[in-house]
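K.L.:
quick one: sequence and predicted model below, then my questions.
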Amino acid sequence: MDLQRHRIKKNVLNKSWERHRILAMASKGDSESWQDSLSPTQIVDQYYRCINDKDLRHLDEYISEDACFDDYAFTKPFHGKEEVMRFLGQLTQCMGRNVKFKVKHIYEGEDLTAAVNWHLEWKKKQIPFTRGCTFFKLSNEGQNMIIWRAEVLIESPIKPGSVVLTLLKNVTSIFDDYPSVTEWFLKSPQAILTWILRIYNIFVAPWLNPLLDGYIKLWSFFVRLLNSAITLGIFISKIFIK
């Protein structure tokens, strides 16, 4: 009996959400009249729909003026609505005509928070290594609920496996052996990275960069050669298959 009531409740919620979607799509010209009635889950759902539709005008309505988008694939977060919208505009351009976000699940938390796991699809076919998870923090501005902060985690194409555990063990051992240095490093990691970058530019870059440049040129040559061979093979096959 409890299971049946749970199923009925789930169906009612799903129908309510679908009804909100239909009303939202039908009322885009008067967004302020319905945006305040949507839940964080539905706001996030509309956010991804606007990206898939490349509807930047309505996407702009869901972003706070002091928004912060922290995509961990980038070295720095995007601060402010202007930076965030510029990034989202570049994202929609790079997606082309056929790539879409496929939202798998949206989980709503407390204090106007939501989490989403998703992947990218090309013509409804999943693209490898494009799984991701985004954490949203929303806020109420006037009568509208809008996205204030987002943190994006994207699947890495490199799968180091147990190497990560070995590396973690070695790093934590160094941290434990040199606690004072570790505290200084964790307070100002940029100083260490700047120092390492200077050493690289002075001692490593002069001989490593030419090697990498030659390696890239060599692979480019092989790719062009392979492309020519495939083109020639197709041309010959058309002659004999007639």
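P.N.:
Noted; the coordinates are in hand.
K.L.:
for the rest of this, base every contact and every neighbour count on C-alpha atoms.
P.N.:
Will do.
K.L.:
list the buried residues in the longest helix along the chain.
P.N.:
Secondary structure of the chain read by DSSP state H shows that its longest helix is helix 205-241. Buried residues in helix 205-241, counted by 16 or more other Cα atoms under 10 Å: none are found.
K.L.:
that helix - contacts with which helices or strands?
P.N.:
Of the remaining helices and strands, none touches helix 205-241 by 3 or more Cα pairs under 8 Å, 6 or more residues apart in numbering; DSSP states H and E.
K.L.:
and if we set it to 10 Å?
P.N.:
helix 189-199 (3 or more Cα pairs under 10 Å, 6 or more residues apart in numbering; DSSP states H and E).
K.L.:
remind me what the one helix or strand Gln90 maps to packs against, helices and strands.
P.N.:
Secondary structure assigned from DSSP states H and E places Gln90 in helix 80-94. Helix 80-94 makes packing contacts with helix 40-52, helix 56-59, strand 63-71, strand 78-79 when contacts are defined by 3+ Cα pairs under 10 Å, 6+ apart.
K.L.:
orientation of the helix or strand just after it relative to helix 80-94 in degrees?
P.N.:
Per DSSP H and E, the first helix or strand lying C-terminal to helix 80-94 is strand 99-108. Here strand 99-108 runs at an angle of 130 degrees relative to helix 80-94 (axes from the mean of the first three to the mean of the last three Cα atoms, to 10 degrees).
K.L.:
for comparison:
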Amino acid sequence: MDWASLVGLLVGIVGVLFGQALEGGHIDSLIQPAAFVIVVIGTVGAVLLQSGTATFVRGAKMLQWVFVTPPDKSRGLAQQITLWSATARREGLLSLERYVESVKDPFTVKGLRLIVDGIDPYKIREILETDISTYERRERQAVKIWEAAGGYAPTIGILGAVLGLIQVMENLTDPSRLGGGIAVAFVATVYGVGLANMVFLPIANKLKTIVADEVRRREMLTDVFCSVANGDNARVIEERILAYR
């Protein structure tokens, strides 16, 4: 669990509510189901229209990474790489096949199989870099749904405000209904701006960092696989690893 994300979200919400209380307002005045529906459902619809179903679902699944950060796959990787290098130099590249079954990461498995199959190091780099590029493009497209939500939410909040004002104008002769319309108008704007800047955009930026870390790990592995295929000294491989830290 990434407690910083959870605490940050709670601090932001409490800060807004506390500020509302300091100004003499009531928290109940910020609870407007109509405004919430307009902003949230409207934003989801706009993002879905922009991204498509597959990208939207992938981006939505990424939300768990914000609070439960993916395990750091680089831990212990240095020891594995040292073992691979020593084994390859001592017993030949085909000896690495014994490690393929024990590795769960698909990218690592792919790299080891390319080495075992005797593929030229330059071709290995080309194949793996294409794989990295595809992965990065797909993941960044998924992350963009949160950026898009951060862009659409304030505008849809304004739309909610306009709808609330329309309701007000339609009921000028009935003072008892004016308060609800005005509340929806202003609270919709609060929801739009608040969700964009306190939820959607921070989520997008954190997911970008997680994707960038994974891309860097894969780039490091690509360098390592090429070095192993070239038969480089273990010290050279170690220096390549250190360059990514």
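P.N.:
Ah, there it is. This structure is a prediction, so every number in the text was calculated from the model and none was measured.
K.L.:
TM-score for this pair?
P.N.:
Scored by TM-score structural alignment, normalised by the length of structure 1, the superposition of the two chains gives a TM-score of 0.20; 80 aligned residues with a Cα RMSD of 6.1 Å.
K.L.:
picking that back up, nearest to Lys102 of structure 1, out of the helices and strands packed on helix 80-94 of structure 1?
P.N.:
Among the helices and strands packed on helix 80-94 of structure 1, helix 40-52 comes nearest to Lys102 of structure 1, with 8.6 Å by Cα to Cα.
K.L.:
for Asn117 of structure 1, which of the helices and strands packed on helix 80-94 of structure 1 is the nearest?
P.N.:
Once these are compared by Cα to Cα, helix 40-52 is nearest, at 11.5 Å.
K.L.:
show me what counts as buried in the closest one.
P.N.:
40-52.
K.L.:
what about the residue most central in space within structure 2, distance to Gly8 of structure 2?
P.N.:
Centrality entry for structure 2: nearest residue to the mean C-alpha point is Leu207, 2.4 Å, by Cα atoms, centre = their mean. Distance, Leu207 of structure 2 to Gly8 of structure 2, by Cα to Cα, to the nearest Å: 15 Å.
K.L.:
element containing Glu147 of structure 2?
P.N.:
Glu147 of structure 2 belongs to helix 121-170, assigned by DSSP H and E.
K.L.:
ignore what I typed, I meant Leu83 of structure 2.
P.N.:
helix 77-91.
K.L.:
so which elements touch that helix?
P.N.:
helix 97-100, helix 106-116, helix 201-230, helix 234-242.
K.L.:
dump these to JSON lines, plus distance to Arg138 of structure 2.
P.N.:
Formatted as JSON lines, the helices and strands packed on helix 77-91 of structure 2 follow (distance: least, Cα to Cα, whole Å):
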{"stretch": "helix 97-100", "distance to Arg138 of structure 2": "26"}
{"stretch": "helix 106-116", "distance to Arg138 of structure 2": "15"}
{"stretch": "helix 201-230", "distance to Arg138 of structure 2": "10"}
{"stretch": "helix 234-242", "distance to Arg138 of structure 2": "26"}
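K.L.:
my guess is Phe101 of structure 1 contacts Val116. True?
P.N.:
No - applying Cα atoms under 10 Å as the test, Phe101 of structure 1 and Val116 come out as separate, 11.2 Å apart.
K.L.:
thinking again about what came up before, excluding sequence neighbours, find me the nearest residue to the residue nearest to the centre of structure 2.
P.N.:
Spatially, and ignoring its direct neighbours in sequence, Leu207 of structure 2 is nearest to Val143 (6.5 Å; Cα to Cα, 6 or more residues apart in numbering).
K.L.:
buried sites along the helix holding Leu83 of structure 2?
P.N.:
Across helix 77-91 of structure 2, burial judged by 16+ other Cα under 10 Å covers Ile81, Thr82, Trp84, Ser85, Ala86, Thr87, Ala88, Arg89.
K.L.:
may I see the buried residues of the helix or strand Ser180 of structure 1 falls within?
P.N.:
Ser180 of structure 1 belongs to helix 179-187 when elements are defined using DSSP H and E. Across helix 179-187 of structure 1, burial judged by 16+ other Cα under 10 Å covers Thr182.
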